[in-house]
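Visitor: 3D, please:
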Amino acid sequence: MSGLTPDTPVPTGVVVHAKSHVLELQYANGESFRVPFELLRVYSPSAEVRGHGPGQETLQTGKREVTITAIEGVGNYALQPTFSDGHSTGLYSWDLLYDIATRQDELWREYLDKLAAAGVDRDAPMAASGAPHGHCH
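Guide: Next up is the predicted model:
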């Protein structure tokens, strides 16, 4: 996880477009990015999405319609959105947001590839949170 560097662009404006399902990030140099909520949700930095190590990620599905219902700044370094599916543990640092914003095409491809590899439909409902199928012995 990279920390904040003086080069990390900090957005001067953050706009939640509920109708079009995008988060708009505006930067001082005039750049502006519109990042779909679904992409943000799927790449949430939270432990429940990322797991606690490589290969432990939980593939997120059924997030096409997810919206951001609230968003809070955390210190001067991150945003913490609350999503309509109740997910609110992701802390999106400025560098992560910029990374997602500038690599959207690549991240979409990666996500769709993962879905295909897992044989899972993008709109499949998520399994009950935290409970793997079957019982733990």
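
Visitor: When you work out contacts or count neighbours from here on, use the C-alpha atoms and nothing else.
Guide: Noted.

Visitor: Relative to R34, how far out is the most centrally placed residue in the chain?
Guide: Closest to where the C-alpha atoms of the chain average out (Cα atoms, centre = their mean) is L40, at 2.4 Å. L40 sits 11 Å away from R34 when distances are taken as Cα to Cα, to the nearest Å.

Visitor: what comes up buried for the helix ranked longest in the chain?
Guide: Secondary structure of the chain per DSSP state H: the longest helix is helix 104-118. Neighbour-count burial for helix 104-118, counted by 16 or more other Cα atoms under 10 Å, picks out Q104, L107, W108, Y111, L115.

Visitor: Here is a second sequence; please produce its structure as well for comparison:
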Amino acid sequence: MSGLSPDTPVPTGVVVHAKSRVLELQYADGNSYRVPFELLRVYSPSAEVQGHGPGQETLQTGKRDVTIVAVEPVGNYALQPTFSDGHSTGLYSWDKLYELATCQDALWREYIDKLNAAGVDRDAPMSAPGASHGHCHH
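Guide: A predicted model of the protein is given here:
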């Protein structure tokens, strides 16, 4: 897990907008960011998504319509959302949330590039965990 630095902004407010599917993060400096659930989901810090080392990430697809059904605070350092697809193992530290909020455009581009490179459609359903379709990770 990435280390928390003392200057990582901690949101003063977190609002789940179910209809527009964005997580609104409000900060003390008056800034607020709307982070799409899909972006949060495909960049989940969980081992299930990130793997256990570089190059082991699992490319997430079919998450455009995913929603957040619950958000639990974890200590004073993270949020743990439960997504409508059942994914709930991602611990989003304050620095991760701030990165997702402030770097959205670059992260979207990176995600779309990864999809294109893999020849995968953004809305393709994910195969069941453990199902292997010859996806080699070199």
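
Visitor: Identify the residues contacting L40 of the second structure.
Guide: For L40 of the second structure, the residues meeting the contact criterion (Cα atoms under 8 Å, 6 or more residues apart in numbering) are L100.

Visitor: same deal with the one 5 residues further on?
Guide: The neighbourhood of P45 of the second structure, defined by Cα under 8 Å, 6+ apart, consists of G90, L91, Y92.

Visitor: Identify, from these, the entry nearest to P129 of the second structure.
Guide: In terms of Cα to Cα, no member of the contacts of P45 of the second structure lies closer to P129 of the second structure than G90, at 16.2 Å.

Visitor: Do I have it right that V15 of the first structure meets Y27?
Guide: No - using Cα atoms under 8 Å, V15 of the first structure makes no contact with Y27, being 11.7 Å away.

Visitor: For the two, indicate the residue with more neighbours.
Guide: Regarding V15 of the first structure and Y27, a neighbour count based on other Cα atoms under 10 Å identifies Y27 as having more, with 16 against 12.

Visitor: The more buried one matches what in the second structure?
Guide: In the second structure, the residue paired with Y27 of the first structure is Y27, using TM-score structural alignment.

Visitor: now its match: how far from Y98 of the second structure?
Guide: Summarising the geometry, the distance separating Y27 of the second structure from Y98 of the second structure, computed by Cα to Cα, is 10 Å.

Visitor: swap in S127 of the second structure?
Guide: Separation of S127 of the second structure from Y98 of the second structure (Cα to Cα): 30 Å.

Visitor: Between those two, which is the more surrounded one?
Guide: The residue with the greater number of neighbours, taking S127 of the second structure and Y98 and applying other Cα under 10 Å, is Y98; the counts read 20 against 11.

Visitor: and the more buried one, what helix or strand is that in?
Guide: Of the helices and strands defined by DSSP states H and E, Y98 of the second structure is found in helix 94-102.

Visitor: what's the mean distance for that helix versus the first structure?
Guide: Average distance between helix 94-102 of the second structure and its aligned residues in the first structure, after superposition and using mean Cα distance after the TM-score superposition for the first structure, equals 0.3 Å.
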